[in-house]
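Engineer: Sequence first, predicted coordinates after that:
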Amino acid sequence: MSSPWRSSPKMKSLSEVFGTIPVPTGNGFWKNLRAFMGPGFLVAVGYMDPGNWATDLAGGASFGYTLLSVILVSSIFAIILQHLALKLGVASGRDLAQACGDAFSKPVAIFLWLVCEIAIAACDLAEVIGSALALQLLFGIPILAGIVITILDVFLILYFQNKGFKVIESIVLSLLIVIVCCFAYELFISQPSIAGILGGLVPQTSVVMNPSQLYVAIGILGATVMPHNLYLHSSIVQTRAIKDTDEDKAKAIKYATWDSTLSLGLAFFINAGILILAAAAFHGNNLQHVADIRDAYQLLDPVLGSQLASILFAVALLASGQNATLTGTLAGQIVMEGFLDLRIAPWLRRLITRLIAIIPAFFITWIYGESKIGELLVFSQVVLSMQLSFAVIPLVLFTGDKQKMGKFANSSLLQGIVWVITAIILGLNMYLLGQVLGFL
């Protein structure tokens, strides 16, 4: 039996920026869309972080265009699930972490918080490694030194947070434009097979039957549908100053969904672009063994015949890592405050999160050498995928509950679709876990 929320949130989500961005009155589409554009970009950057690069490169180099269908399906899943997340935030006035803390017992909420922290740490691990790799490729800085340097972005993020939320959104958009331009150039000179791309967008049974393809495919799923992004989106959508009426909430959900869908469409272009580039440059030239970002950087210039290819590749990687760092910081703050109602200094919260990622990256690199970096990146995305169900199931439960969501509850059709998506995610993860443990 469903029931209403137990109580009102003790504090607004991200209270320092809650409702700080004005929205226009009236129904002008473009004027309203401009006002609500921004949160979707912050969410989208999580779908194109360095972890995505590792899985997409591995998929394209090893299997050609085959796994394009996985990126497409994962992107569709992401668009639908992010719609639920933003709807929860607007309709209930709660982010997903607050909703879990309100609806579940304290032990369950603490368990979900711990699981989410693992996901954030896995994501941050990818950002640390990706940024360190980019620094090495561009400036020759050793990986271990680059990993330590990434601690400094704690203070950079704090500086921009104090300038207002629109400033953060503008920075993210600028870095996104850099990434898009870099990959547009890479794709243009790589001359990929149009027939191969179109064929790759059609799902194939080999993805499930081949253990190697399945491992990378689930890594792509984990890198595309990111659990902490569901918490993030349900919070940052509340930065817009809307009235507490059904009409204004419906308007906010409409334009926030446009923002999210367009932004995730851009993320699909980037992810598909990385895989297509790897398929065209490496798989198509009998270089299927290239599954490492460093190898890709070194081979792009001679394979594509352009001196700019490798540089732009590394620049895009650095922009990707720094973008994902911004959103990871916010997500960490949201889940700690929402689940535990615990507020600590932002710099300390960020430093703790970064150290959790830096310590394993530093010691694995130190002990096993830089050759293990690529494997660590792919593994971090599989860990993300394993945590996904713990965020998706509560989200689906809450947004389908009329007692909690009122007129904004999911329709029967949408609820059926999202439960199918949840079952697919859970089933694939359990299948992979069975293979890893030797049961299948």
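Structural biologist: Received it, and whenever you're ready, just let me know what you need.
Engineer: all contacts plus neighbour counts: C-alpha atoms, from now on.
Structural biologist: Fine.
Engineer: Report the buried residues of stretch 409-425.
Structural biologist: 409-410, 415, 418, 421-422, 425 (16 or more other CA atoms under 10 Å).
Engineer: Dump those residues into TSV; add distance to Leu266 as well.
Structural biologist: Shown next, in TSV, are these (distance: CA to CA, whole Å):
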residue	distance to Leu266
Ala409	28
Asn410	26
Gln415	26
Val418	22
Ile421	22
Thr422	24
Ile425	23
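Engineer: Pull the most distant pair out of those.
Structural biologist: Between any two of these, the greatest separation by CA to CA is 22.2 Å, found for Ala409 and Ile425.
Engineer: Show me where this structure has its strands.
Structural biologist: 21-22, 240-241 (DSSP state E).
Engineer: ok, structure two:
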Amino acid sequence: MPPSPDQLALPAASADARLAPQLPRRAAFLGAGALVAVGYMDPGNWATAISAGARYGYGLLAVVAAASVVAMLLQWIAARIGVVTGRDLAQLSRERFGRRTVIGLWLASEIAIIACDVAEVVGTAVALQLLLHVNLWVGVLLSAVGTIAMLAVQRQGRRTLEALVAGLILLVALCFVAQLAMAQPDWAAAAGGFAPSAQLVRDAGMLWLAAGIVGATVMPHNLYLHSALVSKFAPRSQAGQPAATRAPRAADAPAVAAALRGVNLDTIGSLTFAFLVNAALLILAAAAFHASGMTEVSDLADAHRLLDPLLHSQWASLLFAGALLACGLNSTLTGTLAGQAVMEGFLNLRISQTRRALLTRGLAIVPALAAVGVFGQHGSAELLVASQVVLSLSLPLAVVPLILFASNRELMGAWRVRGVPLVLAWVSAGVILFLNGALLWQGVIG
């Protein structure tokens, strides 16, 4: 059933509400950022970060930082169109593009979601293999159980789910703090890694990993999900209105401004935390593997096996596997929610979350099992990195419509994106297209 007007509207600004402290009122807008940030810490990030850190040391930290800044900008724009229009990116695409374009965008989005789900399946399976000492194919099948478990928690209420997600994110952060303390990185060299290098466009391997980092960090389905999650904060007069409706009225300005302040705080805070986790993972790989001359480490299982002797602690591998499992379980939820938003937005087709989760997870299990069968127990690394490159290649098909809608005067009115943010958004889109073009060119001539 579609949400009711009461669910979409902002709480009335009563006298009691105006006298309430700022924090509780702003806390009502928190939660969407954490759910979106989960997608930026999924097992696909682990594969690319470990490969990048082991092979190039701290050299690709600049790509991690740049991708995180671009992600913040694009998620800020996605949240903005959701709050202002009351519709998500997929709904706006269906309303404003032709049928063929809509079908094409929907198919590209579904491919990206399946690619992301493959990474989640494989990552969760590897974590279960490391913790329970089961075969990888058993872990692949058990990952489906994790999906059902997360959906069961969701039935207890949104706040319960958000609390579980936040708790798992905190667990991941604590695990990395402990591992970095054991690894003792060269922090001066790590700081130097945030300076971009011209080697990026000359080294095919570096470019491949950079594309993987972009795909793992700036995820196209997260743009659809974020705009859908915050669309409930649109003012009553705007939420759910057809495309012909013009931008919010002047009377809605206070409500829109209040919602945007809360949502922006949630977005920037959550994605900053995700950036710190991703940077910590690459720094850990650089300090443990690259510094020891083990530049070919890319498989999660190999990384887990080598951490204990390299860091001289029996806890290092356990912390690594525990954090990986937490990320895998968390990211199953993001894929399901994003799949629902994409299907409902593009096709106006509603199915239950359980059916949606089983559909995408079922499609992801097939290539995961195939990779295990073809490449054996260590076939996860190639599949994980490749899935993130697929995400990078599909990213422009979500970013370009997002910027077009956000800068549309009729749709956004005074809240449209313009000036420096708009320029930066188009520059980001151009860089993504250039990176993808260079990747494809090297693939053709290489």
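Structural biologist: Here it is on my side, so go on. Please read these numbers as outputs of a predicted model, since none were measured by experiment.
Engineer: winner for burial among the strands of the first structure?
Structural biologist: strand 240-241 (a mean of 18; mean count of other CA atoms under 10 Å).
Engineer: check the fit of it onto the second structure and give the mean distance.
Structural biologist: Its aligned residues in the second structure lie a mean 6.3 Å from strand 240-241 of the first structure after superposition (mean CA distance after the TM-score superposition for the first structure).
Engineer: Give me the helices and strands touching that strand, please.
Structural biologist: strand 21-22 (3 or more CA pairs under 8 Å, 6 or more residues apart in numbering; DSSP states H and E).
Engineer: any idea how far the spatially most central residue of the first structure is from Thr399 of the first structure?
Structural biologist: Taking CA atoms, centre = their mean, the centroid of the first structure lies closest to Gly46, which sits 2.7 Å from it. According to CA to CA, to the nearest Å, Gly46 of the first structure stands 23 Å off from Thr399 of the first structure.
Engineer: what's the answer for Asp244 of the first structure, then?
Structural biologist: For Asp244 of the first structure relative to Thr399 of the first structure (CA to CA), the value is 18 Å.
Engineer: Looking only at neighbour counts, state which of the two leads.
Structural biologist: Shown here are Asp244 of the first structure and Thr399; by other CA atoms under 10 Å, Thr399 has more neighbours (24 against 12).
Engineer: Quick check: closest non-adjacent residue to the aligned partner of Ser371 of the first structure in the second structure.
Structural biologist: Here Ser371 of the first structure is matched to His378 in the second structure, going by TM-score structural alignment. Spatial nearest neighbour of His378 of the second structure, excluding adjacent residues (CA to CA, 6 or more residues apart in numbering): Asp299 at 6.5 Å.
Engineer: thinking that neighbour is in contact with Ala381, fair?
Structural biologist: Yes. Asp299 of the second structure is within contact range of Ala381, at 4.8 Å (criterion: CA atoms under 8 Å).
Engineer: can you list residues touching both of those two?
Structural biologist: Taking CA atoms under 8 Å, 6 or more residues apart in numbering as the contact rule, the neighbours common to Asp299 of the second structure and Ala381 are Ala47.
Engineer: Compare the two and say which one has the larger neighbour count.
Structural biologist: Ala381 (26 against 21).
Engineer: quick one: contacts for that one?
Structural biologist: Applying CA under 8 Å, 6+ apart, the residues near Ala381 of the second structure are 47, 298-300.
Engineer: could you pull out the helices for the stretch 51-200 of the second structure?
Structural biologist: 61-85, 89-96, 99-132, 136-154, 158-183, 187-192 (DSSP state H, counting those that start in this stretch).
Engineer: swap in the stretch 201-350 of the second structure?
Structural biologist: With DSSP H, counting those that start in this stretch as the criterion, the stretch 201-350 of the second structure has helices spanning 204-217, 220-230, 253-288, 300-311, 316-347.
Engineer: Glu410 of the second structure: which of the ones you listed is closest?
Structural biologist: Taking the helices of the stretch 201-350 of the second structure one by one with CA to CA, helix 253-288 is closest: 15.6 Å.
Engineer: from the middle of its chain, how far away would that closest one be?
Structural biologist: 11 Å (CA atoms, centre = their mean, to the nearest Å).
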